[in-house]
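**Q** Quick one: sequence plus predicted model below, questions after.
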Amino acid sequence: MYDLHTHSVVSDGTDTPTELAEQAAELGLTGFALCDHDILDGITEARNAGERLGVRVIAGIELSAKYAGVDIHVLGYGINPTPELDKVLAGLRRGRLDRIPRMIQQMDELGVPLTLEEVMAQVSGGSVGRPHVADALVAKGIVAHRDEAFARWLAAGRPAYVPKPTVDLVQGIDLLHQAGAAVVIAHPRIRGAAKVLTDEVLADLVTEHGLDGIEAGHPMHDAATRAQLYALAELLGVIATGSSDCHGTGKIGHELGSVTTPDGVTGELLRIISARGGAV
């Protein structure tokens, strides 16, 4: 089995790429995909550890996109970076960093003192986000965990929320395809995505833009939602994946290997990557 959606300290996870590989080996996973937010910097470390431990590591990314005004996450697997993709990713990461002072200012106005230095002390990689603000609040004893910080201040619609930069959904799919990747829509039935990623929209993304798969299995999809998405993927003739969306201790209920994809389905994913000229 494979866990096809994980995060490391390179973005907003709490485990290093090596630690993820070690945990995957302990769990008996065949492999996993490292899909840090808008950054590929952890792939080499993860693959080196995977080779040592006998765990296959798939080079992945979770790209920040937008559709109909709603944030959508797009998983790309088997990426061979292109100059255009590198440029877009660098812009997304720069925008992620630029919004942090605005969030800190809004927190200050809410009577919650926080400094940029305190936030950056929580950052281990090159992709900065709201979880690092949450971690700074945890470190100061203001909240008990990330979920509390998001619920009180940082989630969309809460008083310290600042939108992150994104790319257009179709543009994102095209960029990833051009980099040789197989492209899967992440957790399409959570939060705002559930309102705009209707069955009809997903079907259009498949027929008109070559979407390769749907993340049907996810900790935030209930049993009925998973069953509906697996059936939809079969109807559309695309891959249905299952993944934990592991962030280490940063997300409760998303433990590595808690939701997985069978080896046969992952093999189909790897064949798509190979046919597209991606990194397998």
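**A** Ah, there it is.

**Q** C-alpha from now on. contacts and neighbour counts both.
**A** OK.

**Q** any idea where the strands of the chain begin and end?
**A** For the chain, applying DSSP state E gives strands covering 2-6, 31-34, 56-67, 70-77, 167-168, 182-185, 213-217, 239-242.

**Q** Just send the ones you listed back as JSON lines, with distance to residue 108 too.
**A** Supplementary listing: these in JSON lines, determined by distance: least, CA to CA, whole Å:
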{"stretch": "strand 2-6", "distance to residue 108": "32"}
{"stretch": "strand 31-34", "distance to residue 108": "35"}
{"stretch": "strand 56-67", "distance to residue 108": "27"}
{"stretch": "strand 70-77", "distance to residue 108": "26"}
{"stretch": "strand 167-168", "distance to residue 108": "30"}
{"stretch": "strand 182-185", "distance to residue 108": "36"}
{"stretch": "strand 213-217", "distance to residue 108": "38"}
{"stretch": "strand 239-242", "distance to residue 108": "40"}
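
**Q** Dump those to TSV, plus mean neighbour count.
**A** As requested, the strands of the chain are exported to TSV (neighbours: other CA atoms under 10 Å):
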stretch	mean neighbour count
strand 2-6	29
strand 31-34	27
strand 56-67	25
strand 70-77	26
strand 167-168	18
strand 182-185	28
strand 213-217	26
strand 239-242	26
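
**Q** Look up how far residue 98 lies from residue 180.
**A** 30 Å (CA to CA, to the nearest Å).

**Q** give me every residue that touches the closest residue to residue 177 other than its chain neighbours.
**A** Once flanking residues are discounted, residue 177 sits nearest to residue 183: 7.0 Å by CA to CA, 6 or more residues apart in numbering. Residue 183 makes contacts with 74-77, 173, 176-177, 211-213, as judged by CA atoms under 8 Å, 6 or more residues apart in numbering.

**Q** out of the residues you listed, which one sits closest to residue 267?
**A** Taking CA to CA as the measure, residue 267 lies nearest residue 77 of those, at 12.2 Å.

**Q** Surely that closest one is in contact with residue 273?
**A** Yes. Here residue 77 reaches residue 273: they are 7.2 Å apart, a contact under CA atoms under 8 Å.

**Q** So which residue is dead centre in this structure?
**A** Closest to where the C-alpha atoms of the chain average out (CA atoms, centre = their mean) is residue 62, at 3.8 Å.

**Q** Could you measure from the residue of the chain positioned farthest from its centre over to residue 160?
**A** Here the chain reaches farthest from its C-alpha mean at residue 111, the gap being 31.4 Å by CA atoms, centre = their mean. Relative to residue 160, residue 111 is positioned 11 Å away (CA to CA).

**Q** coming back round to it: between residue 77 and residue 273, what contacts are shared?
**A** 181-182.

**Q** Can you list the residue ranges for helices in the stretch 51-200 of the chain?
**A** 83-98, 100-109, 116-120, 130-139, 146-149, 169-178, 193-196, 199-209 (DSSP state H, counting those that start in this stretch).

**Q** Pasting the second one now:
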Amino acid sequence: MRIDLHTHSLASDGTVAPADLMTAASAAGLDVIGLTDHDTTAGWAAAAAALPAGLTLVRGAEFSTYVTVPRSIVSVHLLAYLFDPLDPVIVREQERLRAERLQRGLQMVELMMADGLPITQEQVLAIAAGAPVGRPHIGRALVESGVVGSVDEAFDGYLAGRGSYYVPKLDIELLPAVRMIVAAGGAPVVAHPRGRGEGRALTPQLIAELAAAGLVGLEVDHLDHDDVDRAELRGIAAELGLLVTGSSDFHGTNKKVQLGANLTDPAALEVLVTRTSGVTPLVTA
């Protein structure tokens, strides 16, 4: 069984519509796909309605969180699976995070425009098409305007953290986010815990604290992790009784990685489901 538990659609910063993503997942030979758009569940219904025969959908989201370390605040992404999308705390937090994304995105574009880069806020909003505004949308605007040749190049030159155009956003703190997801009946899993700077904050001690608060797993098999990272994370997961998951973190043409690039063991998915309330079950065509 081929299980990819972390993908993004047009509902956030991917480039494939939720329904088309289900078709693509089936064509890629997946048996199970997790739809985990940033700070939104807007793609759930369309994805569930478009499931090809034999494909199972795990409904989820990826929350923007942070951890405070000495002299720095580190961004950490937290995957949430099978939570109640109508939970009032979840609803309020997703609304707030989407507003933060919009404000941050427009501020970054404003800084670029002030330096003479040929993009506009209206252009970025049109590309986002109602989805929570993310840096990949700005990257696509830079590609459209001929500033860079790819979204990857845009991140390297213009969008990366600590760059001259980067603007932080006010996320939710990681530990309360874990508790929020558990309270909403879901299963929280830390996304790519050794990629993109997260390793500075996600010490074994903090991961143990998160596990005590209800963290279910660590996304170990991910493009951002080398063999050393994966071995370390597997050891931490084994010591704390956490699940190990794997995924592509697919974003369509915004990233080079393809569906099924990394996979989750079926036994891990079975346990993950048992750690949820059952309010939001798996969906199979």
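**A** That came in fine, so what should we check first? As the structure is a prediction and not an experimental result, all values here were calculated from the model.

**Q** Among the contacts of residue 183 of structure 1, which one sits closest to residue 14 of structure 1?
**A** residue 75 (19.6 Å).

**Q** which one in structure 1 is aligned with residue 225 of structure 2?
**A** Alignment note (TM-score structural alignment): residue 225 of structure 2 maps to residue 221 of structure 1.

**Q** need the contact list for its match.
**A** 187, 189-190.

**Q** Serialize those to a markdown table and add fields for neighbour count and distance to residue 51 of structure 1.
**A** Output for the contacts of residue 221 of structure 1, formatted as a markdown table (neighbours: other CA atoms under 10 Å; distance: CA to CA, whole Å):
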| residue | neighbour count | distance to residue 51 of structure 1 |
| --- | --- | --- |
| 187 | 27 | 29 |
| 189 | 21 | 34 |
| 190 | 14 | 34 |
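
**Q** Can I get those residues in CSV including distance to residue 138 of structure 1?
**A** Shown next, in CSV, are the contacts of residue 221 of structure 1 (distance: CA to CA, whole Å):
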residue, distance to residue 138 of structure 1
187, 27
189, 29
190, 25
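
**Q** Same check for those, but in structure 2.
**A** Contacts from the contacts of residue 221 of structure 1 that recur in structure 2, judged by both residues aligned by TM-score structural alignment, their matches' CA atoms under 8 Å, are 187, 189-190.

**Q** Residue 130 of structure 1: which of these is nearest?
**A** Taking those together and measuring to residue 130 of structure 1 by CA to CA, the closest member is residue 190, at 18.0 Å.

**Q** which residue lines up with residue 25 of structure 2 in structure 1?
**A** Residue 25 of structure 2 maps onto residue 24 in structure 1, by TM-score structural alignment.

**Q** which residues does its match contact?
**A** 30-32, 55, 256-257.

**Q** The same query, at a cut-off of 10 Å, please.
**A** Neighbouring residues of residue 24 of structure 1 by CA atoms under 10 Å, 6 or more residues apart in numbering: 2-3, 18, 30-32, 50, 53-57, 256-257.

**Q** what do you get for residue 264 of structure 1?
**A** 1-2, 270.

**Q** now do residue 259 of structure 1
**A** 1-5, 217-219, 241-246.

**Q** That one -> structure 2?
**A** Looks like residue 259 of structure 1 aligns to residue 262 there (TM-score structural alignment).

**Q** same thing with residue 240 of structure 1?
**A** So, by TM-score structural alignment, residue 240 of structure 1 is matched to residue 244.

**Q** what about residue 149 of structure 2, how many residues close to it?
**A** When neighbours are counted by other CA atoms under 10 Å, residue 149 of structure 2 registers 14.

**Q** can you check the one 3 residues further on too?
**A** Number of residues near residue 152 of structure 2 (other CA under 10 Å) recorded here: 20.

**Q** That one is in contact with residue 137, isn't it?
**A** No. Between residue 152 of structure 2 and residue 137 there is no contact under CA atoms under 10 Å: 11.8 Å.

**Q** what residues are shared contacts of the two?
**A** In contact with both residue 152 of structure 2 and residue 137: 143, 254, using CA under 10 Å, 6+ apart.

**Q** Return the closest of the contacts of residue 24 of structure 1 with respect to residue 83 of structure 1.
**A** residue 57 (23.2 Å).

**Q** Please pull up the equivalent of that closest one in structure 2.
**A** Under TM-score structural alignment, residue 57 of structure 1 pairs with residue 57 in structure 2.

**Q** I'd assumed residue 43 was in contact with its match.
**A** No. Between residue 57 of structure 2 and residue 43 there is no contact, the gap being 11.6 Å when judged by CA under 10 Å.

**Q** so what's in contact with the two at the same time?
**A** residue 35.

**Q** Can you say which of the strands of structure 1 is nearest to residue 203 of structure 1?
**A** So among the strands of structure 1, strand 213-217 is nearest, using CA to CA, at 10.6 Å.

**Q** okay, now residue 87 of structure 2: neighbour count?
**A** Residue 87 of structure 2: 14 neighbours (other CA under 10 Å).

**Q** repeat for residue 192 of structure 1
**A** The burial count for residue 192 of structure 1: 14, using other CA under 10 Å.

**Q** ditto for residue 201 of structure 1
**A** 11.

**Q** Residue in structure 2 paired with it?
**A** Checking with TM-score structural alignment, residue 201 of structure 1 has residue 206 as its match.

**Q** repeat for residue 115 of structure 1
**A** Using TM-score structural alignment, residue 115 of structure 1 pairs with residue 120 in structure 2.

**Q** so what's that match up against?
**A** Contacts of residue 120 of structure 2 (CA under 10 Å, 6+ apart): 106, 109-110, 112-113, 126, 138, 141-142, 145.

**Q** Could you do residue 265 of structure 1 as well?
**A** Residue 265 of structure 1 touches 1-2, 239-242, 271, counting by CA under 10 Å, 6+ apart.
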